[in-house]
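*Asks:* Predicted coordinates and the sequence they were generated for:
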Amino acid sequence: MTPFIAEIVGTFLLILLGCGVNANVSLKNTYGNNSGWIVITTGWAFAVYTGVVVAGPYSGAHMNPAVTIGLAVAGEFSLFDVPSYILAQFIGAMLGAFCVWLMNKPQFDSTEDGATKRGVFCTAPSISNTFANILTEVLGTFVLVFAVLYFTDAVSTKDNTIIGLGSLGALPVAIIVWSIGLSLGGTTGYAINPARDLGPRIVHALLPIKNKGSNGWGYSWIPIVGPILGASLAAVIAMALN
């Protein structure tokens, strides 16, 4: 498997299972309806675990443009490869979101509230406050990328040496993401990943979802800018400490 394909597949699995748990908890007429925040954060942690297991040996399992950019800022990843990784991540995220809609279409049809349907795909703040919302995404992504950079070494593949979420190991990175969700995620839904938020948001905008309401474009820049700032900050501080 090439790194490009691995990033598509890993991010696809991340979003299929991550947005899948959102759908299971939020939509009407599912067995998981209203099962709560612990189920959502646990589901996303396991989604990351699954993506890392598959993509880690081939691409480092970035599955997140912020991770890719943060590693490049730190000099741990080639700038030349950044565009292809980000493209693959968005392809995987959009495919995963589409499959979540396809399998849950009857549940989407039976759910009246448009914001609930949108929430399956992308994040929104519990209280709209630009500074606080950006800060949440900065801090959450900082924790993720700092852990990747500071606590682990690169992983070796047949072709070269790469670093990413896979360099932490699947279980530790799942625990880190779970911790971020439990401790920091309640204010914005903790995107901490531009592809995870924008890719499914685009799919939400394109799909013929009954009574889907707003796409939330006014907020959509925050889960892009915040994670990139957080990842870059983590890279700068990690380099200063090493």
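*Replies:* Happy to help now that I have it.
*Asks:* When you work out contacts or count neighbours from here on, use the C-alpha atoms and nothing else.
*Replies:* Fine.
*Asks:* Now do the helices in this protein.
*Replies:* Along the chain, counting by DSSP state H, helices occupy 3-26, 37-59, 65-73, 82-103, 105-110, 114-121, 130-150, 170-184, 194-206, 222-241.
*Asks:* Select, out of these, the one closest to residue 212.
*Replies:* Residue 212 lies closest, by C-alpha to C-alpha, to one member of the helices of the chain: helix 114-121, at 4.4 Å.
*Asks:* ok, the nearest residue to residue 12 once chain neighbours are set aside to residue 123 distance?
*Replies:* Spatially, and ignoring its direct neighbours in sequence, residue 12 is nearest to residue 92 (4.1 Å; C-alpha to C-alpha, 6 or more residues apart in numbering). Look at residue 92 and residue 123: by C-alpha to C-alpha, to the nearest Å, they are 18 Å apart.
*Asks:* what about versus this one:
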Amino acid sequence: MHSNGDIFLGEIIGTAILILFGAGVVAAVLLNHSKAKGAGWVVIAFGWGFGVLAGAYTAAPLSGGHLNPAVTVGIAIDTGDWDTVPVYIAGQMVGAMLGAVLCWLVYYGQFAANSEEETSIGTLGIFSTIPEIRVWWQNLVTETIATVGLVLPILALGLTKGLGESGTGVLVVALLVTGIGLSLGGPTGYAINPARDLGPRIVHTFLPIPNKGTSDWQYAWVPVAGPLIGAVLSGLIFNAAF
């Protein structure tokens, strides 16, 4: 049983690593004067997957490495234990904001170069998700389905004790996130994690990035609500079927 202090610290560290890698790979692909400029969606999907791998492995001894309120809620619905849910989510939000700031620091020179008007780009897509076709119900359905594709397998993974004991389960989840990005990430950018989207969006709002564009708060509820709906559905399906 993890203490509240360990959970909070573990989720901060793990989620910060997740966002540092995830936002970092998008920055590498999108920002001008980056050596990975134009590397493409496959690189982004694998970067996020490696972020899950690094963050969850690091956080696992302290908190179990949820790194995602949707995972936390899905597990709580399965187990009926809601006592530590606020601690997990608080750590995840702090970690997500910290990771976004760290990404900004790593690419500070590239963000600063965004002041060049003729080559500047909107930077929200580095930090948070933007739908390709803006139809709220479609975007909500996409995020919900993609999150079920994440949380339900994670819950089922708990039935495979050998994977959990060996630590291979974290690798499986990292590959799962990569697969979701490749298969289901096209419409919305696959938030599948409320903290992953909301924390960096808050940071983007306040960072002094030249020509950064909008933080798109009108859309911000979708990548929070969709994953939470998906988490609830995953927990209910798991309890009914397994």
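*Replies:* Received the coordinates, thanks. Given the structure is predicted, the values throughout are model-derived calculations rather than measurements.
*Asks:* TM-score, when you put one on top of the other?
*Replies:* Here the TM-score for the pair of chains, by TM-score structural alignment, normalised by the length of the first structure, is 0.91; 233 aligned residues with a C-alpha RMSD of 2.1 Å.
*Asks:* Residue 35 of the first structure is in contact with residue 22, isn't it?
*Replies:* No. Residue 35 of the first structure is beyond contact range of residue 22, at 10.3 Å (criterion: C-alpha atoms under 8 Å).
*Asks:* out of the two, which sits in the busier spot?
*Replies:* residue 22 (27 against 12; other C-alpha atoms under 10 Å).
*Asks:* How about that one: what's its closest non-neighbour residue?
*Replies:* Sequence neighbours aside, residue 120 is the residue nearest to residue 22 of the first structure in space, at 4.9 Å (criterion: C-alpha to C-alpha, 6+ apart).
*Asks:* so how many other residues sit close to that neighbour?
*Replies:* Other residues close to residue 120 of the first structure by other C-alpha under 10 Å number 25.
*Asks:* Likewise for residue 36 of the first structure?
*Replies:* 12.
*Asks:* so who does the closest residue to residue 234 of the second structure other than its chain neighbours touch?
*Replies:* Take residue 234 of the second structure and drop its neighbours on the chain: the residue closest to it by C-alpha to C-alpha, 6+ apart is residue 152, 5.0 Å away. Going by C-alpha atoms under 8 Å, 6 or more residues apart in numbering, residue 152 of the second structure touches 234-235, 237-238.
*Asks:* ok, residues contacting stretch 230-242 of the second structure?
*Replies:* Outside stretch 230-242 of the second structure, the residues within contact range by C-alpha under 8 Å, 6+ apart are 70-71, 73-78, 143-148, 151-152, 155-156.
*Asks:* Residue 101 of the second structure pairs with which position in the first structure?
*Replies:* Residue 101 of the second structure maps onto residue 98 of the first structure when the alignment is built from TM-score structural alignment.
*Asks:* ok, its match - how many residues close by?
*Replies:* 23.
*Asks:* was I right about it contacting residue 203?
*Replies:* Yes. Applying C-alpha under 8 Å, one finds residue 98 of the first structure in contact with residue 203, separated by 6.5 Å.
*Asks:* now for residue 132 of the second structure: what does it line up with in the first structure?
*Replies:* Per TM-score structural alignment, residue 132 of the second structure is aligned with residue 126.
*Asks:* Which residue is the nearest non-sequential neighbour of its match?
*Replies:* Leaving out its chain neighbours, the residue that sits closest to residue 126 of the first structure by C-alpha to C-alpha, 6+ apart is residue 187, at 5.2 Å.
*Asks:* What of residue 229 of the second structure?
*Replies:* residue 144 (6.0 Å).
*Asks:* In the first structure, what residue corresponds to that neighbour?
*Replies:* Checking TM-score structural alignment: residue 144 of the second structure goes with residue 138.
*Asks:* wait, isn't that match in contact with residue 227?
*Replies:* Yes. Here residue 138 of the first structure reaches residue 227: they are 5.3 Å apart, a contact under C-alpha under 8 Å.
*Asks:* Among these two, which residue is more densely surrounded?
*Replies:* Each of residue 138 of the first structure and residue 227 has its neighbours counted (other C-alpha under 10 Å); residue 227 has more, 33 against 26.
*Asks:* Now for residue 177 of the second structure: which residues touch it?
*Replies:* 45, 48-49, 52, 150.
*Asks:* Kindly report the same for residue 85 of the first structure.
*Replies:* 3-4, 7, 65, 68.
*Asks:* just to revisit the earlier point, narrow the contacts of residue 177 of the second structure to just the buried residues.
*Replies:* Neighbour counting by 16 or more other C-alpha atoms under 10 Å classes 45, 48-49, 52, 150 among those as buried.
*Asks:* Counterpart of residue 15 of the second structure over in the first structure?
*Replies:* Aligned by TM-score structural alignment, residue 15 of the second structure pairs with residue 11 of the first structure.
*Asks:* before we move on, back to that, okay, and the common contacts of residue 138 and residue 227 of the first structure?
*Replies:* With C-alpha under 8 Å, 6+ apart as the test, residue 138 of the first structure and residue 227 both reach residue 192.
*Asks:* which pair in the contacts of residue 85 of the first structure spans the largest distance?
*Replies:* It's 3 and 65 that sit farthest apart of those, by C-alpha to C-alpha, at 14.2 Å.
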